[in-house]
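A.B. asks: sharing a sequence plus its predicted fold:
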Amino acid sequence: MLDHSIIEELKKLAKDEASFKRIAELFEQERSLRLQKEQHLNLLEAAIRNDYDSILITELNLEKPGPRIVYVNDGFLKMTGYKREEVIGQTPRILQGPKTDRKVLDKLKRSLQEGGSFFGQTINYRKDGSEFVNQWDIHPLLDREGNITHWVSYQHDITERKRAEQRLIDSNLDMNDSYEETKKIYLDLSPEGAVVGSNVAFREMLGYDKDEITNYNLWDLTPGKHADTLKSIFTTGQWKKEFADGGTKALILQKKNGLATQVEAKTRIMELKDGGHLIRCDITNVSLRKNVMKVLRQRNEEFNKIFERKADFKYGLQIDETGEPVFTWFSDGFANMTGYKPEEMKGKGGWKKLVHKDDQKPATEHLKSVSQGKSSCEKIRIVLKDGSVKTIMDYVKLDENDGKGGMKGSAIEVRKDTLSLV
């Protein structure tokens, strides 16, 4: 329900009882949307805390100085030692240093430029200068039209795991603290398929305690026909192929309560001191990851529903023979935001009239980058018809349907309440 003081103020502003009821309904709808969005964000944070050390979201632009950070969770702050206000607006380059692998970064950039995801690791640096091994799982965030708007990076500090991999484990399979307590999910199997070790994260995922889990073979933790397939793999010796060193195996595991969960196991064959072998599985909970991505998509949809209706317009643009940007068309939202009729701003002079004079130089560089085939995103100010100034996030790319080098852009108003949700 709306606060009593707000209700009283609406009554004063409404011209009659019917108007008051309608205004109150609209306020209540807006409040409900905001509450739903906050609930989705809280759900996302809870999922992240349970499965990831850190998460950050950046803007789209990959060109130097790199995509600016618009969101980090508390795990990122804990992992890196930075404060939130120290990283928002910066780029992930603040984590790089002398030992950061340039080849990995180049591979990451190529993958993202193609609109794909990236999984990799390299050395990063905390605020105090100390090193840690950062493993990324980076995915694009899309709007309802399928355009990439941001990058989301799930991160793990795998320093202890990398150190542990340098040590041989003994034949009794004693588990060190980094293995047992890490948020990563581990399962150790014998070549016969028996569960010989697991960490807390794996046992919590399936709902078993430490003593219970070692009484099972892998296929005992798998439902239906999947169990028969796995049993055959181990009893016929096919595990060397199916669980090969450095490979990835998709599995369906069954929790103690009977529910199934989809996972991926990155496998590593480890040699024991007694000459035997151990299959170490680094587990990713695919079901949980899908839920996280679903929540992220829902969050973007809610964001659009709340803010894009009145704070968004699209436009077409050409660069004329003198090098001046010229607007060619506008969407309906242009007049709502700026106060100008489209015909007032089309043609020569319109762009210079709309873009704030102090921002015309960076805006020109922004468009120059697009003309060279790169999508670009830039924060600029525009001057409205009434003389007031608004800040927009201007995303521009080449118009594939225009054979004359035209561009199309999307302008979204930047407001405090908008930025706090990203």
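C.D. replies: Thanks, I have it.
A.B. asks: alpha carbons only for contacts and neighbour counts from here, please
C.D. replies: Fine.
A.B. asks: where exactly do the helices run in the stretch 101-250 of the chain?
C.D. replies: All helices of the stretch 101-250 of the chain, identified by DSSP state H, counting those that start in this stretch, fall at 102-113, 159-165, 177-181, 200-206, 210-213, 224-235, 239-242.
A.B. asks: included below, for side-by-side comparison, is a second structure:
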Amino acid sequence: MMFLKIRKRYLFYALALTSSAIASISAGVDVIAIRKYGEVYEEAPLLYGFSVFLVGFIITLLFCLIFSIPYKGRSLGSFLDPAFKHLRFVRKEEIAYHLLAGFGNAITTTGYFFVLTVMPDPSTVLPFYQTVILYLLLVEVIAEKNAPTLVEIQSSAIVTFGAILGSLSFKGEIDLSALAIVFLVVNPGWVLLSIYQRKLKLLKIRGEPNDSLNIRFWNILFSLAFMIIIMLILGQFFKKPLLTIGTESSINFFWLVSVIATLAFFSYIFHIRALGIGKASVTQAVKATTIVFAIPVTFILSMFIPIPFPTTPTLWLIRSIGFILVILGIISFAITQVRAYIFIRAAPGVRVAKLIEEIWKIKGVDSVSAVSGTYDVIARVTTRTLLKGYERIVKRLESIHGIKEFRWNSILKEWENV
């Protein structure tokens, strides 16, 4: 069995950027679809969101079954994710993560389509989502019990400010209602989705890495379940059979939504794989390039539906500055992450299993292995910066009873199967 090898850092950027490019195309098609829905249905955003999950589930199931077909000793899906073997049942340890990710996906998608009704130009809508980097950074800081570095604060501020500048409407105004929906609904939902999809990707299933295709399949199934609940509740509130209408709209626009579901499938597969390599905040920072990819999509979209463009050089300049700031923020934000191997020698008489248990509790440790030879344990760590992470992890190691000595080796280059 042959696998193409690629440096892990390059693979991460390739996956995240590919996901962003596909997502920008999907957003453009979303605009056309939601307008089509609006011509027929009064509750277009909600119904379209439901259709995306219902049709998306069918398309995802179809793709997963096709990619489960064996080919030359491996599944077809292994070309997308080497960890994929076949579609499988969800395991007990995954359910809690899938529930939280599914709920996040349902509310962020619903909010997203409401935003599209207010701001139909994708290159205007998408920048608002990049402020989720601040949310993700905050969650990671709390989870790691470690304050952000100055570089991280600066990078996050640059990306956020650039996203806001890039999100100026073509009339030179920011739609406050759309902004409120993004900050209070879409971004929190996306945080849940990203954090728990990353946890799922890092989860070991029967001792082997979890794969992005099964994660996507079960995520959209759980998301659909939450969406059905939302439709039933809102149906009672509005005194309308929204679930029935939503199913009908899914049938009427099946092929159009199928195109979007196909784009979303591949975008999420690459995004989930990227989450398994980099932190959620870093992955989202790279994904901010969606606003750049959205520019050509907007021009193409303008050939089919009327979209106003900036009428003054000033507006073009402001938006261009916003795009540049986002890209600069991504670069400075992403390069702060450091990975390393720590080679540890246990003191005589110390149980290695107990030592591994203590090392595993250290925030930033990705894996711990007992080995033979000069050293007894090898730990792999990921930290946001070399200086701050090194100090924190080293202090923690020095406080663990039973470690005779250890050696820190930063990873300069790393390869992985594509």
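C.D. replies: The structure has been received and is ready for your questions. On a predicted model such as this, the values are computed, not experimentally measured, just so you know.
A.B. asks: now what about the TM-score between them?
C.D. replies: The TM-score (TM-score structural alignment, normalised by the length of the second structure) is 0.26; 178 aligned residues with a CA RMSD of 7.0 Å.
A.B. asks: ok so, going back, just the helices of the stretch 101-250 of the first structure: most buried one?
C.D. replies: Mean neighbour count (mean count of other CA atoms under 10 Å) peaks for helix 200-206 among the helices of the stretch 101-250 of the first structure, with a mean of 19.
A.B. asks: give the contact list for Val40 of the second structure.
C.D. replies: For Val40 of the second structure, no contacting residues are found, by CA atoms under 8 Å, 6 or more residues apart in numbering.
A.B. asks: if we go to 10 Å?
C.D. replies: Val40 of the second structure is in contact with Ser249, counting by CA atoms under 10 Å, 6 or more residues apart in numbering.
A.B. asks: how much space between it and Arg380 of the second structure?
C.D. replies: For Val40 of the second structure, the distance to Arg380 of the second structure equals 55 Å [CA to CA, to the nearest Å].
A.B. asks: same check on Ser75 of the second structure?
C.D. replies: 29 Å.
A.B. asks: before we move on, what about Leu116 of the second structure?
C.D. replies: From Leu116 of the second structure across to Arg380 of the second structure, the span is 43 Å (CA to CA).
A.B. asks: and for Phe63 of the second structure?
C.D. replies: In terms of CA to CA, Phe63 of the second structure sits 34 Å off from Arg380 of the second structure.
A.B. asks: and what of Ser156 of the second structure?
C.D. replies: In this view, Ser156 of the second structure and Arg380 of the second structure are 26 Å apart by CA to CA.
A.B. asks: of those two, who's got more company?
C.D. replies: Neighbours per residue, other CA atoms under 10 Å: of Ser156 of the second structure and Arg380, the larger number sits with Ser156, 26 against 20.
A.B. asks: the strand or helix carrying that one - contacts with which helices or strands?
C.D. replies: Of the helices and strands defined by DSSP states H and E, Ser156 of the second structure is found in helix 150-166. Using 3 or more CA pairs under 10 Å, 6 or more residues apart in numbering; DSSP states H and E as the contact test, the elements touching helix 150-166 of the second structure are helix 122-125, helix 132-144, helix 280-287, helix 290-301, helix 313-334.
A.B. asks: turn those into JSON lines, including mean neighbour count.
C.D. replies: Formatted as JSON lines, the entries for these read as follows, by neighbours: other CA atoms under 10 Å:
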{"stretch": "helix 122-125", "mean neighbour count": "25"}
{"stretch": "helix 132-144", "mean neighbour count": "18"}
{"stretch": "helix 280-287", "mean neighbour count": "26"}
{"stretch": "helix 290-301", "mean neighbour count": "20"}
{"stretch": "helix 313-334", "mean neighbour count": "19"}
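A.B. asks: can I get those helices in a markdown table including distance to Leu47 of the second structure?
C.D. replies: As requested, those are arranged in a markdown table below (distance: least, CA to CA, whole Å):
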| stretch | distance to Leu47 of the second structure |
| --- | --- |
| helix 122-125 | 19 |
| helix 132-144 | 25 |
| helix 280-287 | 27 |
| helix 290-301 | 22 |
| helix 313-334 | 32 |
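A.B. asks: grab the nearest non-local neighbour of Thr391 of the first structure.
C.D. replies: Using CA to CA, 6 or more residues apart in numbering and skipping residues adjacent in sequence, the residue nearest Thr391 of the first structure is Arg381, 4.3 Å away.
A.B. asks: now do Asp157 of the first structure
C.D. replies: In space, Asp157 of the first structure comes closest to Asn134 once its chain neighbours are excluded; the distance is 5.0 Å by CA to CA, 6+ apart.
A.B. asks: these two touch, right, that neighbour and Ser153?
C.D. replies: No. Applying CA atoms under 10 Å, one finds Asn134 of the first structure not in contact with Ser153, separated by 11.1 Å.
A.B. asks: what is in contact with the two at once?
C.D. replies: Between them, Asn134 of the first structure and Ser153 share the contacting residues Ser54, judged by CA under 10 Å, 6+ apart.
A.B. asks: list the buried ones in stretch 216-234 of the second structure?
C.D. replies: By neighbour count, with 16 or more other CA atoms under 10 Å as the criterion, the buried positions of stretch 216-234 of the second structure are 216-228, 230-232, 234.
A.B. asks: now it, how far from the chain's geometric center?
C.D. replies: Between the mean C-alpha point of stretch 216-234 of the second structure and the mean C-alpha point of its chain there is a distance of 19 Å (CA atoms, centre = their mean, to the nearest Å).
A.B. asks: how about stretch 95-115 of the second structure?
C.D. replies: Shown here is stretch 95-115 of the second structure, whose average C-alpha point lies 12 Å from the average C-alpha point of the whole chain (CA atoms, centre = their mean).
A.B. asks: buried ones in it?
C.D. replies: When neighbours are counted by 16+ other CA under 10 Å, the buried residues of stretch 95-115 of the second structure are found to be 97-115.
A.B. asks: what do you get for stretch 18-32 of the first structure?
C.D. replies: Judged by neighbour count using 16+ other CA under 10 Å, the buried positions of stretch 18-32 of the first structure are 20, 23-24, 27.
A.B. asks: which one of those residues is nearest to Glu343 of the first structure?
C.D. replies: Within those, the smallest distance to Glu343 of the first structure is 33.3 Å, found for Ile23 (CA to CA).
A.B. asks: next SSE downstream of the strand or helix carrying that closest one?
C.D. replies: Under the criterion of DSSP H and E, Ile23 of the first structure resides in helix 17-51. Of the helices and strands lying after helix 17-51 of the first structure in sequence (DSSP H and E), the nearest is strand 54-59.
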